[in-house]
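> coords please:
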Amino acid sequence: MKFQCYCLSLLAGIFFSGAVLAQQNETKLPPQATEFYEPEVKPVTPGQENHLPPADAIVLFGGNDLNAWVSERDGSFPKWKVEDGILTVAPKTGGIKTKEAFGDVQVHLEWRAPSEVSGNGQGRGNSGFFFMGKYELQILDSYDNKTYSNGQAASIYKQHPPLVNAMRPPGEWNTYDAVFTAPRFNSNGMLISPARITVFHNGILVQNNVELKGPTEYIGIPNYVAHPEQLPFHIQDHSNPVSFRNIWVRRLD
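Here you go, the predicted model:
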C-alpha cells in the first residue's frame, strides 16, 4: 500500500511539474509561434449583395448614433465618428462594446478598409469583432496583402484561417454574416461544449461550423475559463480608421 501511494504521489508530481513547465514555456513564446503562412488562402471574387435587418433583429448601428455602445475603457460614450450613416474608428481612443450582453447569436455587420492604403500585413485596415468580448472574428484589409493565414480577414484569429479570401478592394464594403454558439460550462466551471462559429464573408462560406479552442490569444495557446452565459460584443480599435455600417443581431438562445 505504501508503495502504491508513493507511485501515485510520484505520478502526480510529474504531471504537476509538466503542467508548470508547459505554462512557463508558453509565457516565453513569441507571437509568431502561433502564426502560420501555409497553406495560403485562395482568393475568390464575391458577388453583389444587399442586406436589411429582419423584423426580429436588434439593430446595434443603423447609421444614426452610438446609443447601443459604450467605450470598453471606461464605459463612457464612444469617441468614434458617425458621419453620413457610417461609423469609423477614431484611432487610439479605445474599442467599443455593446450595452447589451449576448450568447448564441446571428450577427450581420458591414465594414470597409480605408480607400487610401497605408501599411501592410497586420498594420493595414485592422480591427476585429469579438463575440462575448473574447472570441475574435478578424477584420483586416486582406486584398493583395500578405500576412499569416490564421490572421487574415475572416479568420478566427490565431485559430482558423478562412476557407477562401473573399475580400473586396480597399474602400469597398465587405459583409460578415455569422452564427455563433457560445460555450457551455457546468456549475463547477468545467467546459461542457466549446464555442462554434459559421461565417459568410461577402456571401461566401469561409468558416463552416468550426470549433473554437478558447478565447482569442495574441501570444500562446487558447484555453477556456468559465464565464457568464452572455457578454457584450466588442469592436477593436487597432489604430486604423476602419468603417462600419448596418450592424444587427438576432438572439438564438
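
> make it CA atoms for all contacts and neighbour counts henceforth
Noted.

> Mind jotting down where the strands sit in the stretch 1-150 of the chain?
58-61, 69-71, 81-83, 86-88, 96-98, 105-112, 127-131, 135-139 (DSSP state E, counting those that start in this stretch).

> let's see this one next to it:
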Amino acid sequence: MTQRLLLTACLLSMAAFTQAQKVNRAGGDPKLSEYWEPEVKVVAPGKTAADAPADAIVLFDGSNTSAWEAKNGGPIKWKVENGAMTVTGGAGEIHTTQGFGDCQLHIEWRTPEVVKGEGQGRGNSGIFLMGKYELQVLDSYNNRTYSNGQAGSIYKQLPPMANASRGPGEWQTYDIIFTAPVFYPDGNVKTQARITVIHNGVLVQNNATIWGSTQYIGIANYEKHGEKEPLILQDHGNPVSFRNIWIRPL
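Below is the predicted model of the structure:
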C-alpha cells in the first residue's frame, strides 16, 4: 500500500469513527429524535416585513374602516385621507368589531409634525390590547416624561427598554406579540398577560409580564374578561395618525 493510499485509508477510518461517536452521543439512530407530523403549515409572508402575511386579518389598509366602529357603535368619525386615519377632536376612541386574544399585531403610527405641548400632552394616544392593556403612543422624541408613560411603555406599568422614537411627523412602527391572560372560573388569575414589542426595529418589551388592566390612578389589577376582546385606539385629544394595521390571531 502506497503512502497516499495509507493516508486516505486513515482519514476515512477517522471520519467513520467520528460519525460513530456522534451517533453514540445522540443515543443511537438520529432519526429517533425526528418527527414529521403534524406538518408545519405554510404562511406566505408579505413582500416586506411591514406587509401583511397571507393569514393576517387586515384591520386598516388605508381606506376601508369597516373593521372599526365608534365607542357606542356606528361608523368611526376619525379623518381618513392619504392612507391614514387620524384622531379628530371629540371623535372618541375606536375599537375593532372583532375580538382578539393571543395575537401578532403590526401597527404604524405618527404624531403631529408641528409640536404642541410637552410631556403627556404631546402626540398622545394608546393601543389597548383586549381593550384593557395599554401600549403607549406618544411623541417621545426629545420629550421627557415619566418613564412608564413614554412611547413603548405599558402605560403606568413597564417602561420600555430603550427610547427608539423617531421625530415628530415621522411614521413609526410597533410589532407586537401578545399573550392573553387566563382566568380560573372564580375570576382569579391563572396566568398573567405577556407582551413583546419591537419599536422601529428595536426590542423595547421582551416577553414582559403585564400587571393588570391599565389604570390612570392606582395600581393595575386584573378583572376577569372574555377570551377575545376588541382592540381599542385611544382619542387623547391629539391628532395622532395610524396606518397599515394587521393582526394574526395565534
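
> looking at this, residue 13 of the second structure is in a helix?
Yes. Residue 13 of the second structure: assigned to a helix according to DSSP: H, G, I helix; E, B strand; the rest coil.

> what about residue 97 of the second structure, neighbour count?
17 (other C-alpha atoms under 10 Å).

> List the contacts of it.
67, 68, 69, 230 (C-alpha atoms under 8 Å, 6 or more residues apart in numbering).

> Quick test: list the members of those residues that are still contacts in the first structure.
Retained contacts for the contacts of residue 97 of the second structure in the first structure, judged by both residues aligned by TM-score structural alignment, their matches' C-alpha atoms under 8 Å, are 67, 68, 69, 230.

> Of the residues you listed, which is the most crowded?
residue 68 (22 neighbours).

> which residue lines up with residue 181 of the first structure in the second structure?
Alignment note: residue 181 of the first structure maps to residue 179 in the second structure; criterion TM-score structural alignment.

> For residue 51 of the first structure, find the nearest of the strands of the stretch 1-150 of the first structure.
strand 105-112 (8.5 Å; C-alpha to C-alpha).

> ok, and what's touching the closest one?
170-181, 242-253.

> ditto for stretch 188-199 of the first structure
154, 176-186, 205-214, 224-226.

> cutoff 7 Å now
176-186, 205-212, 226 (C-alpha atoms under 7 Å, 6 or more residues apart in numbering).

> picking that back up, just the closest of the contacts of residue 97 of the second structure to residue 57 of the second structure, please.
Top of the list for closeness to residue 57 of the second structure, among those and by C-alpha to C-alpha, is residue 67 at 9.5 Å.

> Per the alignment, residue 211 of the first structure pairs with which residue of the second structure?
Using TM-score structural alignment, residue 211 of the first structure pairs with residue 209 in the second structure.

> and the residue nearest to that match when sequence neighbours are not counted, how far is that from residue 123 of the second structure?
Excluding its sequence neighbours, the residue lying closest to residue 209 of the second structure (C-alpha to C-alpha, 6 or more residues apart in numbering) is residue 194, at 4.6 Å. The gap separating residue 194 of the second structure from residue 123 of the second structure is 26 Å, by C-alpha to C-alpha, to the nearest Å.

> who's more crowded, these two?
Taking neighbours as other C-alpha under 10 Å, residue 194 of the second structure and residue 123 compare with residue 123 leading, 28 against 18.

> Please pull up the equivalent of the more buried one in the first structure.
Residue 123 of the second structure maps onto residue 125 in the first structure, by TM-score structural alignment.
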